[in-house]
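> Give me a model of this one.
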Amino acid sequence: MLRRAIAAAAAVAVTAGAGSATYKQNKRFQEDGIKQFHRASFNQPPKGWTGPVFEPSLDFPRHPPNGKQSYPYPWETIDFKKEPEKYLEAVLNYCFEGNIETDFVPRNNKVRKWYHAPWMTQTPFGREPLHGLTFERPAPIGYLGKSQKRLLQTWAMGMYNEAGGYTLGQVWTKKYEPTSKPEGHSLKFPNGAVTFKLLFSQANKHDLPFLDGSPTWKATIARKPFDDYGGPSVERTEPKDLHLLQVDIAVRDRRAGDTTGWIFGTFMYHDSVKNESPWKRLMPVCLMWGNDPGLDQKKYDEGYRPKESWVNPAAIKALEIPHAKRPYLGWLDRGNGPVDNYISSCLSCHATANTPRLELTFKTGKEGNIIDKEERIVLFFRNIAAGDPFGFVGDPLDYSLQLAAGADSNDDWREHWLEQQQPKFLSQFFGRGGTEWQRPGPPLSTFPEHKLAARGIVLSDYSDKEKSEVVQ
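So this is what the prediction gives:
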């Protein structure tokens, strides 16, 4: 509250100094914001690094591509409820065409264009410089199987196709600030919008034998996964080998309009899958198109199971579920990814995409059961239509947590920028002329626990030993 009050006072001061113009019309504010929009990573490449570095693809389409789509997308002829594996395979092949051979560098893809979400670089959660990977939920000891004896950091990179990229561009028309209501109405991705995410783990084949042969990327990861504020440290390691663990896909499919309008799916790397390309040794994990509203603990105990998720029994076996750290893949057997928090599901998590960020956390008991109030559980596992709001505060961002993270980072950066304009005013509170704020991004104090929870990170899931880990 104090920090926002300071920012508000600074905004008044900046506005007053600019005559009748608001700070958003301030030329320096706009120029600094545009620089942040194009910023490639949170930290710089390590000294002496001579390999490739990440360059974001931000030249978004100005017109929706669906108008020139004269043929169906390859998955549109597949009944996702009857043939979930076939649907997953069609989407995955679409996502990987032209990307595998170019190491997922969009400018080199000759098949189709792909885009990154901007404003993912302002905090320690943000992109590292070698592959543009962002910090994701670490896997607690034993979460991915009995052989996992240490906490494992997870880092990810996501991309959007042209239909998705068009929507990103509508949100970030001004670059220095987002709009959550392009053309005056709630944000909604068009049919055919696709996003996928590659999740890499600090694990190796000794931690998780099924990762043997997994594609490897170099990345500068957090020296500590949990710094004093609860998230990854500012300090980064020298380049480390990370291994592909999980691939997520999400599709705006009008045929799922009776539930959410979105179809989410997940794969995991597994060495038992035979394919010449390591990138395609992927085992389908799940596909989901709804949250199965009303499926609570009582009904689950009575024998009811999700009807709006398909979960692959082979993946459950590979992940040794259930076990002490994980009674389900997703909450009460809903669809979810291997590294994701089991008290949620793919859709329930992404449905909270909103600006400003929503404060939603749950507590679990010793048996892994959610012990929060029943009405909060019912609220969380609803079927929310594409473009509809999750709650009653702010504006929905149509299941895009990357848009939500970007808007959140922009909000923190704006306050940070305003504070920097008034060092004398700040010195009254901090006695250092505002120098506390001279970080590459906002102060770490801006990340209370609910912002960690928005990224699937619940600090109580980790032991004190895990939280004090330092990567050498």
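> hey, let's count contacts and neighbours off CA atoms from now on
Noted.
> For Asp271, pull up the helix or strand it's in.
Asp271 belongs to no helix or strand when assigned by DSSP states H and E.
> residues contacting it?
Applying C-alpha atoms under 8 Å, 6 or more residues apart in numbering, we find Asp271 in contact with Phe210, Leu211, Asp212, Gly213, Ser214, Arg281.
> Same question for His243.
By C-alpha under 8 Å, 6+ apart, His243 lies in contact with Phe200, Ser201, Gln202, Ala203, Asn204, Leu211, Ser214, Pro215, Thr216, Trp217.
> Just give the nearest non-adjacent residue to the second one, would you?
Distances taken as C-alpha to C-alpha, 6 or more residues apart in numbering place Thr154 nearest to Ser201, at 4.6 Å, with adjacent residues excluded.
> Also this sequence, please, to line up against the first:
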Amino acid sequence: MAKRALLFSLVSLFFAAFLSASPAQVADGPPCAVHEGTPFNEAARIKFECSSTRPLTEGASHREFALKLGSLAAIATPKLSWKQIDPMQEPARYVKALLEYGVKDNQGVDWRIEDNKASTWCHAPWFQDLRERLRGMTLERGSRPFELHARQQTFSQNWAIGFYNDVACRRLALVWQDPASPKTKDFAFPDGSYAIKLLFTAAAPSEVPYLAGSLEWDAAIGEKGEVTRMRLLQVDVAVKDNRLNGVSGWFFGTFMYDAATPGNTPYERLTPVGVTWGSDPTLTAFQYEQRGKAVRESWVNPAVAEKFFALPRHTLGLFGRLNGPVDNPKSSCIACHGQALDWGRAITRGSLAEVSAGLLMPGPPQDPYDDGVVGRYFVNLGTASFVNGTQPLDYSLQVALGIKNFRAWVFANYPQMADQTTDVPKFSFPTDPFEVAPAAPPEPSMELFMR
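As a prediction, this is how the structure comes out:
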């Protein structure tokens, strides 16, 4: 009888542990593992639905991130509060309406959108190898000493996660309707598509005082999955608004957390940095420094700009263009997102194709006084691509990087399928005849986010 009781207790303990464990903990091998011999379609589905493959330590008591994908289900006509506001006449009110829209739906569930029963939000797929396990954040450009504040003595890591509204989610679902063959031909988001991104920093209030009292999350950002306390620093919003189709069709807005801003919650203390809809192509160093010209296709909050004027970065974006405190001061929101495109092929790390792509794709000017480089980067693309012969992806870096990561995975693991998993032409580089196979499988890319 005693033996039966002991056996029953052991079995009960086993099932209790099994049922309380996360799927990643009970999986056969690493999270979302694809075993040798798995058919391509099934392997692609496993990777597509995977939340995170990164390690996790010290996180047994934490809730893990759960990927939520877009749906093809019909959606109701959205009520878009910002449509009643003229962004040219009331830019501050317009960008605040964008922030309120995203926060209203998600703050109640602390951005665990799988818990949101009132509305449909989703994440972009194919970041499973980059997302940390607790909040699904991915590594962003880090903040160099003194970029955030005069007291900032050390480099700080920044991590972020983005969310899409139901209008945008349905378009993402169309791209990935077949997880083994994404469709990017003629890609464009419909009017009313909206995205919001929360950027957290490892910087402490002792070095960046305006972070005091900010929203805090634990994130497994260590190389072995060690958990670090992060603080909300920046929030980016973007909306497809067809009232300005000729320039970009988008409005990008940025907020920063500031402890000095009146408010009872961290969200109320988010201060608008600005809103932008174009790249100001004619704004050169001479125009800015010698003639006193200012941006015309952005509104930048002068109170926020003043905070950064005395720092080494001097401006938020180049020559007064809009960028967030975390972002590259030699770039701008619109110019950076304009790089979103699909090459129709894999571009692996260390390959000649990667070198060629880097030469074809304009990047932030290292020398701001080189008008030629500045002019090639700060252009108003409209619906065109930065590189002729490639498919533009409507200013969405998350779509572009997800596609890039998918194509690299296919090339490394199922090379015979590489040319069968694209519906846009494969871009041909002059160096293709001299290309050799990479020595190691390519790593997932965050290149555009890190610029």
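> Next, the TM-score between them, please.
The TM-score (TM-score structural alignment, normalised by the length of the second structure) is 0.79; 379 aligned residues with a C-alpha RMSD of 2.3 Å.
> follow-up on the earlier one: tabulate the contacts of Asp271 of the first structure (TSV), appending neighbour count, secondary structure and distance to Leu244 of the first structure.
Conversion of the contacts of Asp271 of the first structure to TSV gives the following (neighbours: other C-alpha atoms under 10 Å; DSSP: H, G, I helix; E, B strand; the rest coil; distance: C-alpha to C-alpha, whole Å):
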residue	neighbour count	secondary structure	distance to Leu244 of the first structure
Phe210	19	helix	11
Leu211	22	helix	8
Asp212	16	coil	10
Gly213	17	coil	10
Ser214	23	coil	6
Arg281	21	coil	10
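> coming back round to it: let's see if you can find the most crowded of the contacts of His243 of the first structure.
For the contacts of His243 of the first structure, the largest neighbour count, defined by other C-alpha atoms under 10 Å, is 27 neighbours, found at Phe200.
> could you point out which element follows the strand or helix carrying it?
In the assignment (DSSP H and E), Phe200 of the first structure maps to strand 194-201. Once strand 194-201 of the first structure ends, the next helix or strand along the chain (criterion: DSSP H and E) is strand 216-219.
> Figure out how far that next one is from the centre of its chain.
Here strand 216-219 of the first structure shows a centroid-to-chain-centroid distance of 19 Å under the convention C-alpha atoms, centre = their mean, to the nearest Å.
> Pull up the aligned stretch in the second structure for whichever helix or strand comes after it.
The helix or strand immediately downstream of strand 216-219 of the first structure is strand 240-252, counting by DSSP H and E. The alignment of strand 240-252 of the first structure onto the second structure (TM-score structural alignment) spans residues 228-240.
> what comes up buried for the matching stretch?
Met230, Arg231, Leu232, Leu233, Gln234, Val235, Asp236, Val237, Ala238, Val239, Lys240 (16 or more other C-alpha atoms under 10 Å).
> how far apart are it and its match in the first structure?
By mean C-alpha distance after the TM-score superposition for the first structure, the fitted stretch 228-240 of the second structure averages 0.2 Å away from its aligned residues in the first structure.
> quick one, strands of the first structure?
Under the criterion DSSP state E, the first structure contains strands at 134-139, 152-160, 194-201, 216-219, 240-252, 262-269, 282-288, 309-311, 354-355, 395-396.
> how far out from the middle of the chain is the longest one?
By that I understand strand 240-252 of the first structure. That offset, for strand 240-252 of the first structure, works out to 11 Å (C-alpha atoms, centre = their mean).
> Tell me which residue of the first structure lines up with Pro266 of the second structure.
The alignment partner of Pro266 of the second structure in the first structure, by TM-score structural alignment, is Pro278.
> Sorry, slip of the keys, the one I care about is Arg296 of the second structure.
Aligned partner of Arg296 of the second structure by TM-score structural alignment: Lys307.
> just the helices in the stretch 51-200 of the second structure please.
Under the criterion DSSP state H, counting those that start in this stretch, the stretch 51-200 of the second structure contains helices at 91-106, 166-175.
> Could you give the residue range in the first structure aligned to the shortest one?
Read it as helix 166-175 of the second structure. Helix 166-175 of the second structure maps onto residues 162-171 of the first structure, going by TM-score structural alignment.
> Just checking the distance from the matching stretch to the centre of its chain.
Worked out by C-alpha atoms, centre = their mean, stretch 162-171 of the first structure lies 17 Å from the chain centre.
> need the longest helix for the second structure.
Secondary structure assigned by DSSP state H gives helix 2-20 as the longest helix of the second structure.
> Same check on the first structure?
The longest helix of the first structure (DSSP H) is helix 401-420.
> Does anything pack onto it? Which helices or strands?
Packing contacts for helix 401-420 of the first structure, counted by 3 or more C-alpha pairs under 8 Å, 6 or more residues apart in numbering; DSSP states H and E, involve helix 2-17, strand 354-355.
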